[in-house]
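> fold the stuff below for me.
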Amino acid sequence: MKVLVTGAKGQVGTDMVLCLELHPIQYQVFGYGRPDLDITDVIQVAKTFEQVKPDVVIHTAAYTQVDLAETDRDRAHAVNAIGTRNLVVEAEKIDAKFVYLSTDYVFDGQKETPYSESDRTNPQSVYGKSKRAGEEFVLSLSSKHFIVRTSWVYGKYGANFVKTMLKLEHEGKALNVVDDQFGSPTYTVDLAHLLQQLIDTECYGIYHVTNSGSCSWYEFAKKIFEVAGKQVQINPCTTADFSRPAPRPAYAVLEHEGIKLNGFQDLRPWQEGLEDFLSN
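Here you go, the predicted structure:
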């Protein structure tokens, strides 16, 4: 099975490539980072598909600078929406399966119970709207798609909340962390393994994929330092205490109906994923 991975140098993409490369008999992996493939370039995308002729496309490349997107709207839309459309069109021409990595930001965060795959989307930020536009292109143009929404992702490759907390710990100052935003921390390795399972099936549709359980950012930070064996003073604060350009969903916990109804094993608790990550 030929698998083309976009964003292969990014946080999820790197672990996705590594995960597939553990099975060289089963998969032939073609990983493309931004320097190798500009997904906003229609001609370059077409040439790449002509050369590789993938059976599966796992699209993890994205514009992810949430706050900058508020003023860089055109670029965010070009990458997350138009770039996705370019890839989907070429994938459909050759009957390839298409995996689109999406986000909890497609929801407004106003619910008090986990969002299911069938809940109405209502993105509040430019980033969220651009990712939802990408979803809509996948839904309308691909006959073999997996739309995978995830949240609070961290891993070995790239910047993330866990690394930021550990870096700030070295400064020896008290930390203020918001305690009124809730979600599910998701380890990239666990996410990649579930994506691998998906592409071996024809169980197409929308999936919510995060580690099990939920917490606030404050609770997440406390657990990071507890597992790392660090003594840090952490103070809970509110979202209103931080002035940021892009609105964040206050409640972004995702229900895993797609995983359960299609017979996949749910991801382990987020605490176990964090312990595994820090131990490695």
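
> make it CA atoms for all contacts and neighbour counts henceforth
Noted.

> so residue 76 touches residue 129, yeah?
No: taking CA atoms under 8 Å as the definition, residue 76 is not a contact partner of residue 129, at 9.4 Å.

> of those two, which one has the most company?
residue 76 (26 against 22; other CA atoms under 10 Å).

> correct me if wrong, but that one is in a strand.
No: read with DSSP: H, G, I helix; E, B strand; the rest coil, residue 76 is helix and lies in no strand.

> please point out which parts of stretch 188-202 sit buried.
Buried positions in stretch 188-202, judged by neighbour count with 16 or more other CA atoms under 10 Å: 188-192, 194-195, 198-199.

> which one among these gets closest to residue 4?
For the buried residues of stretch 188-202, the minimum distance to residue 4 (CA to CA) is 11.7 Å, reached by residue 199.

> just checking, that closest one touches residue 145?
No: the criterion here is CA under 8 Å, and residue 199 misses it with residue 145 at 9.5 Å.

> between the two, what contacts are shared?
Shared contacts of residue 199 and residue 145 (CA atoms under 8 Å, 6 or more residues apart in numbering): 97, 99.

> do you have the helices of the stretch 101-250 of the chain handy? List them.
126-141, 161-169, 188-199, 217-228 (DSSP state H, counting those that start in this stretch).

> Throw these into CSV and include distance to residue 93, thanks.
Output for the helices of the stretch 101-250 of the chain, formatted as CSV (distance: least, CA to CA, whole Å):
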stretch, distance to residue 93
helix 126-141, 10
helix 161-169, 39
helix 188-199, 18
helix 217-228, 43
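
> out of the ones you listed, which is closest to residue 31?
Closest among these, using CA to CA: helix 188-199, at 13.9 Å.

> show me where the stretch 1-150 of the chain has strands.
Applying DSSP state E, counting those that start in this stretch to the stretch 1-150 of the chain gives strands spanning 2-6, 28-32, 56-59, 97-103, 145-150.

> next, the second sequence, to be compared with the first:
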Amino acid sequence: MVYLDVLLLTNFLLAYFLLLAAGALSGQRAPFGRMLAGSGVAALSALILFVPEQPYPVQTAYKLATAVAATAAAFGWQNRRRLLTAACWYAALNIALAGLVLLVLLGTGTQLLDTANLTVYLHISPLLLLVLSGVCCAGVELAMRLFARRELPSKTQGLEFELCGQPIRLRAALDTGCHLKDPITCLPVLLVSYPDARARLPGAVCGFLDSWFAGQAQADPPPGVRLRLVPCGTAAEKSLLPGFAVPGISLITENGVLGLGRSAVVFAPRSFGSAAYEALYGSDFL
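Next up is the predicted model:
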């Protein structure tokens, strides 16, 4: 005998903790209200237990679709990549838990379980399920804290260049994944965060970059400045970043200014998230 209220309650509690674990694994935290909404969607998805047995592809598609729906209700649709990551973790946790339950079922022949359409119903008290789900979530949180990568301190360098006749001084940090090159000279370029460095740039440059990042790609560059468009590919997207040819980029040292022979800077539309530097350079830049 399957009781509908117990089914919905136990799946609601289970989904809540699985969403917490999926959020931790994907680096996201949802507000409490959205977590309740996601758990509610997941609980309702368990009603397929009362539907006649479906073909395996249909069962799999339903589980994946409901995983996306539950994680979207919890974490939102704004960042599709992060949503897909959370949905995959949530589906993986569900499938792993169901696999363990089925393993117990096949190995012991216990009658405490009912299964249908990849949905598992456990005849246990909601309190016990709450404790077990909390233990699972706490295990994920503990593993994330124990195995979290500690970021090494970023060593920064002072760099100087001239733009529109105005000297610009910035702090730059090494990023070994930065391989952007000037398409004209094929030399490495300095990647500058426009939001972080905006206050130090000439007004004409800021006006052009504001227009460019607002989608007005036909905006004219400042007079006397040579525009550079540098292809940039990341895991999330590919784009053309605007930049400028400069007379030269120099390294500021204790003994003076040392020319590096680099002649272009490129601007990114996002902040690098650090107050210690406004620019990035690759391992082949210095």
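
> once they're superposed, tell me the TM-score.
The TM-score (TM-score structural alignment, normalised by the length of structure 1) is 0.21; 98 aligned residues with a CA RMSD of 6.0 Å.

> just name the most buried of the helices of the stretch 101-250 of structure 1.
helix 126-141 (a mean of 22; mean count of other CA atoms under 10 Å).

> run the angle between that one and strand 97-103 for me.
160 degrees (axes from the mean of the first three to the mean of the last three CA atoms, to 10 degrees).

> so what does helix 126-141 of structure 1 touch, helix or strand wise?
Packed against helix 126-141 of structure 1 by the contact rule (3 or more CA pairs under 8 Å, 6 or more residues apart in numbering; DSSP states H and E) you find helix 73-77, helix 84-93, strand 97-103, strand 145-150.

> and the helices in the stretch 51-200 of structure 2?
56-75, 80-108, 126-147, 194-197.

> turn those into a markdown table, including mean neighbour count and distance to residue 22 of structure 2.
Listed next are these as a markdown table, based on neighbours: other CA atoms under 10 Å; distance: least, CA to CA, whole Å:
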| stretch | mean neighbour count | distance to residue 22 of structure 2 |
| --- | --- | --- |
| helix 56-75 | 20 | 9 |
| helix 80-108 | 17 | 5 |
| helix 126-147 | 14 | 9 |
| helix 194-197 | 20 | 31 |
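
> what number of residues lie near the nearest residue to residue 102 of structure 1 once chain neighbours are set aside?
Computed as CA to CA, 6 or more residues apart in numbering, the closest residue to residue 102 of structure 1 that is not its neighbour in sequence is residue 149, at 4.3 Å. Using other CA under 10 Å, residue 149 of structure 1 has 21 neighbouring residues.

> correct me, but residue 149 of structure 1 touches residue 103?
Yes: at 4.5 Å, residue 149 of structure 1 counts as touching residue 103 under the criterion of CA under 8 Å.

> burial of residue 168 of structure 2, as a residue count?
Residues near residue 168 of structure 2, counting by other CA under 10 Å: 16.

> longest strand in structure 2, by residue count?
What stands out as the longest strand in structure 2, according to DSSP state E, is strand 238-253.

> residue 17 of structure 1: which of the buried residues of stretch 188-202 of structure 1 is nearest?
Nearest member of these to residue 17 of structure 1, counting by CA to CA, is residue 192, at 8.5 Å.

> that closest one and residue 14 touch, don't they?
No: taking contacts as CA under 8 Å, residue 192 of structure 1 lies outside contact range of residue 14: 9.3 Å.

> give me the distance between residue 32 of structure 1 and residue 89 of structure 1.
18 Å (CA to CA, to the nearest Å).

> of these two, who's got more company?
residue 32 (22 against 18).

> wait, doesn't the more buried one sit right on residue 16?
No: applying CA under 8 Å, one finds residue 32 of structure 1 not in contact with residue 16, separated by 11.7 Å.

> so residue 35 of structure 2 sits in a strand?
No: under three-state DSSP, residue 35 of structure 2 sits outside any strand and is assigned helix.

> just give the nearest non-adjacent residue to it, would you?
residue 74 (4.8 Å).

> same thing with residue 167 of structure 2?
Using CA to CA, 6+ apart, the closest residue to residue 167 of structure 2 is residue 161 (5.8 Å).

> ok, back up a step: so how far is residue 208 of structure 1 from the residue nearest to residue 102 of structure 1?
On the measure of CA to CA, residue 149 of structure 1 and residue 208 of structure 1 end up 5 Å apart.

> just residue 278 of structure 1 next, same as before
24 Å.

> repeat that for residue 227 of structure 1.
26 Å.

> quick one: neighbours of the closest residue in space to residue 170 of structure 2 that isn't next to it in sequence, just the number.
Nearest residue to residue 170 of structure 2, sequence neighbours excluded (CA to CA, 6+ apart): residue 159, at 5.5 Å. By other CA under 10 Å, the residues close to residue 159 of structure 2 number 21.

> can I assume residue 159 of structure 2 is in contact with residue 248?
No: applying CA under 8 Å as the test, residue 159 of structure 2 and residue 248 come out as separate, 10.4 Å apart.

> of residue 278 and residue 208 of structure 1, which one has the most company?
More neighbours surround residue 208 than the other of residue 278 of structure 1 and residue 208, with 23 against 14 (other CA under 10 Å).

> would you check that that one makes contact with residue 150?
Yes: the criterion here is CA under 8 Å, and residue 208 of structure 1 meets it with residue 150 at 6.1 Å.

> before we move on, the earlier item: how about the helices of the stretch 51-200 of structure 2 in TSV, adding distance to residue 264 of structure 2?
Output for these, formatted as TSV (distance: least, CA to CA, whole Å):
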stretch	distance to residue 264 of structure 2
helix 56-75	39
helix 80-108	32
helix 126-147	39
helix 194-197	15
